[in-house]
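Peer 1: have a look at this prediction, sequence included:
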Amino acid sequence: MINIDSDGRLDKHALNNIVKKFSANPNIDALTGTILNEYFEYCQTFLAGRNIENNSNHIFTLSGAFSAFKRETLIRTYLYSTDTISEDTDMTFQIRYNLKGTISFCDDAIFYSEPISGFSELYTQRQRWQRGELEVINKYLSQVLSWKQFFSNFQIRRLIIDHTVTFLKIIWMFAIFILLGFGYSWISLLFSYAVIYLLYLFLEISSSICVYIYLGSFPEERKFYLKNIWMIFLLLFYNLLCSFIRCVGIINASTTTTTWQGINIIQEGQQVNQIIKKDIRQLLKRKNYDD
């Protein structure tokens, strides 16, 4: 059983490679393919990141855009649950914990998905992912997971470490203004940021080498990747932007409810503007009352 999104297309060898993977590994219950969407980010995430996760049986999500299941496994699940807005992650947890099944990754089964149209869609998409992840974790914390499993369960570790690091990234973005107030020089601060950037670039280059190797069976993809390799110099800034959106998503998930579609940045900006105006009116009213 295979599901794919309606806004993309499969590589001509994708289904054949999925079947081969299942045939060669009868113990596998579900597979997720390689999604190429926001191209460089997804290349790093899938071809580098998920291969590492797969080697240690740590795949967090069966991608809703392209995944495959054994029929006998699928019919034992609750299918795509509406309890959360991250139904693909929920399905992953069902197979991993409820059925004690095995989840794997097929790196040579590629699905080309339509890229997002702009920042507003990116903002909505990443907030939806963040909310869905928290909803799934919260659902299973009441069933099979516990915070005490930090050292024994990779998903608990990922939740705590990943979200902690996300907030630290945002704090460090604004730390320069605070540290200047404490007397640190521009030179020392810029030097520290340059060192951080070079370390991050080293990680990106290492990941890019992995991606290049995994694209060996796809010469056209490898050619396109090399042609646009300069993008790795900008990925740090893109990832910082996504981290900021995720932080907003964590706050919104903790304080509001929403539908799968969520609200875009313009609508959220309008809500923030209304709240600020309301607070200002209340402050002015209180000031006039005190006077």
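Peer 2: That came through, no problem.
Peer 1: CA atoms for contacts and neighbours, from now on please.
Peer 2: Will do.
Peer 1: unless I misread the structure, residue 112 falls within a helix.
Peer 2: No - assessed with DSSP: H, G, I helix; E, B strand; the rest coil, residue 112 is strand; it does not lie in a helix.
Peer 1: and it, how many residues sit next to it?
Peer 2: By other Cα atoms under 10 Å, 19 other residues sit near residue 112.
Peer 1: and if you look at residue 106?
Peer 2: A count of nearby residues for residue 106, using other Cα under 10 Å, gives 24.
Peer 1: assign it to helix, strand or coil.
Peer 2: strand.
Peer 1: spit out the contact partners of it.
Peer 2: Residue 106 makes contacts with 17, 18, 21, 31, 32, 33, 34, as judged by Cα atoms under 8 Å, 6 or more residues apart in numbering.
Peer 1: any idea which helix or strand carries residue 32?
Peer 2: strand 30-36 (DSSP states H and E).
Peer 1: so after that strand, what's the next helix or strand?
Peer 2: Following strand 30-36 in sequence, per DSSP H and E, is helix 39-42.
Peer 1: list the buried ones in that following helix?
Peer 2: Across helix 39-42, burial judged by 16 or more other Cα atoms under 10 Å covers residue 40.
Peer 1: another one to put next to it:
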Amino acid sequence: MFTYIMRRILYTIPVVWGVVTAVFILINVVPGDPAMIMMGQRGDPETLAKIRHDLGLDLPLHKQYINFISQLIKGDLGTSYRTNEKVADAIKDRLGATARLAMWALVLGTVIGVGAGILSAVKQYSVFDYSAMIIAIAGVSAPVFWVGLLLLLIFAYGLGWLPGAGYGDGSWRYLILPVITLGVRPGALTARLTRSCMLEVLNQDYIRTAKAKGLAGNVVVMKHALKNAMIPVVTIVGTQIASLLSGAVLTETIFAWPGIGRLSVEALIARDFPMIRGTVIFMALIFLVANLIVDISYGFFDPRIRYD
């Protein structure tokens, strides 16, 4: 197991390098001068030249790249052009809000999705099965911004039951609408995939053998079928964890949630290149770590999988 983990970590190094290089190249080909943005509309050529020198923008591109890589190795993501704040500190400050939102959205989507998928598979072709899958298809098809705006229109501005935006005092009332908005699509995907996997497993010979031995239906489903059907579900849940933790851009923007997703949007609008680079690299690292955890968890759900 240790060898497998170390091998996977080594495999991620060229991936991280590729992501970092791609981000650096894309940021440098985007139109716009960061020095001009920092100086504003009023300024003179001398001030502009000084700002470019202080930022290292007057260096050749390959030297800028070497400086960028050396800073990353030291754990320095740079300093924001807009707020003069360390990018790593800004991400750290916003991570708590994003993690809280992502955790509850994942719990909501996983619990409802797995539960609905199991019941749909057990009660195949029933009214519940058809109803649950219709709702799941709608959940997958509905854009996140449409779901968020619809919930705002009904529950915040129409009925006035819940606050429409912001973090407030951190109470659960501010969390409900963003969590539902963010959890709808993961829950719908999980429900459809769980149903499909459960139906495939329930038709296996060892399930029929377990039923023939007189085991209770819930024991057959939960102990024998579910565990073997969970590998594809774990894969999709793992990718959802990465997506949610890396910043729910649309949800956080709609509800003015002070997370990493909104931070990246603000940086993009302001052409704050260090902040854009930092958030993108952070998202890539989250995806890599989540995929590693998912791969390791396969051995728990299916003993036939070995890491030798």
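Peer 2: Perfect, thanks for sending it. From a predicted model like this one, the values you see are computed outputs, not experimental measurements.
Peer 1: TM-score of the superposed pair?
Peer 2: The TM-score (TM-score structural alignment, normalised by the length of the first structure) is 0.25; 112 aligned residues with a Cα RMSD of 5.4 Å.
Peer 1: now the contacts of residue 106 of the first structure: which count as buried?
Peer 2: 17, 18, 21, 31, 32, 33, 34.
Peer 1: what is the neighbour count of residue 72 of the second structure?
Peer 2: By other Cα under 10 Å, the residues close to residue 72 of the second structure number 15.
Peer 1: nope, residue 66 of the first structure is what I was after
Peer 2: Around residue 66 of the first structure there are 23 residues (other Cα under 10 Å).
Peer 1: quick one: contacts for it?
Peer 2: Counting by Cα under 8 Å, 6+ apart, residue 66 of the first structure has contacts 2, 3, 4, 5, 32, 33, 34, 35, 111.
Peer 1: tell me which of these is nearest to residue 273 of the first structure?
Peer 2: residue 5 (35.8 Å; Cα to Cα).
Peer 1: which SSE is the residue nearest the centre of the second structure in?
Peer 2: Centroid-nearest residue in the second structure, with Cα atoms, centre = their mean: residue 243, separated by 1.4 Å. Per DSSP H and E: residue 243 of the second structure is located in helix 226-245.
Peer 1: and if you look at residue 297 of the second structure?
Peer 2: helix 273-301.
Peer 1: what's the first helix or strand after the helix or strand that contains residue 18 of the second structure?
Peer 2: Assessed by DSSP H and E, residue 18 of the second structure sits inside helix 2-29. Under the assignment DSSP H and E, the closest C-terminal helix or strand after helix 2-29 of the second structure is helix 34-39.
Peer 1: for the helix or strand following that next one, buried residues please.
Peer 2: Next along the chain after helix 34-39 of the second structure, taking DSSP H and E as the criterion, comes helix 45-55. Buried residues in helix 45-55 of the second structure, defined by neighbour count with 16+ other Cα under 10 Å: 48, 51, 52.
Peer 1: check which residues of the helix or strand that helix 45-55 of the second structure is followed by are buried.
Peer 2: Remark: after helix 45-55 of the second structure, the chain's next helix or strand is helix 61-73, criterion DSSP H and E. Judged by neighbour count (16+ other Cα under 10 Å), helix 61-73 of the second structure contains these buried residues: 64, 65, 68, 69.
Peer 1: now for the helix or strand following helix 61-73 of the second structure, which elements pack on it?
Peer 2: Next helix or strand after helix 61-73 of the second structure toward the C-terminus (DSSP H and E): helix 87-122. Secondary-structure packing of helix 87-122 of the second structure (3 or more Cα pairs under 8 Å, 6 or more residues apart in numbering; DSSP states H and E): helix 127-141, helix 176-202, helix 226-245, helix 260-269, helix 273-301.
Peer 1: can you rerun that using 6 Å?
Peer 2: Judged by 3 or more Cα pairs under 6 Å, 6 or more residues apart in numbering; DSSP states H and E, helix 87-122 of the second structure is in contact with helix 176-202, helix 226-245.
Peer 1: okay, the angle between it and helix 226-245?
Peer 2: Counting by axes from the mean of the first three to the mean of the last three Cα atoms, to 10 degrees, helix 87-122 of the second structure lies at 150 degrees to helix 226-245.
Peer 1: what about helix 87-122 of the second structure, distance to the chain center?
Peer 2: 9 Å (Cα atoms, centre = their mean, to the nearest Å).
Peer 1: can you give me the buried ones in it?
Peer 2: Result for helix 87-122 of the second structure [16+ other Cα under 10 Å]: buried residues 87-88, 90-91, 94-95, 97-99, 101-106, 108-110, 112-122.
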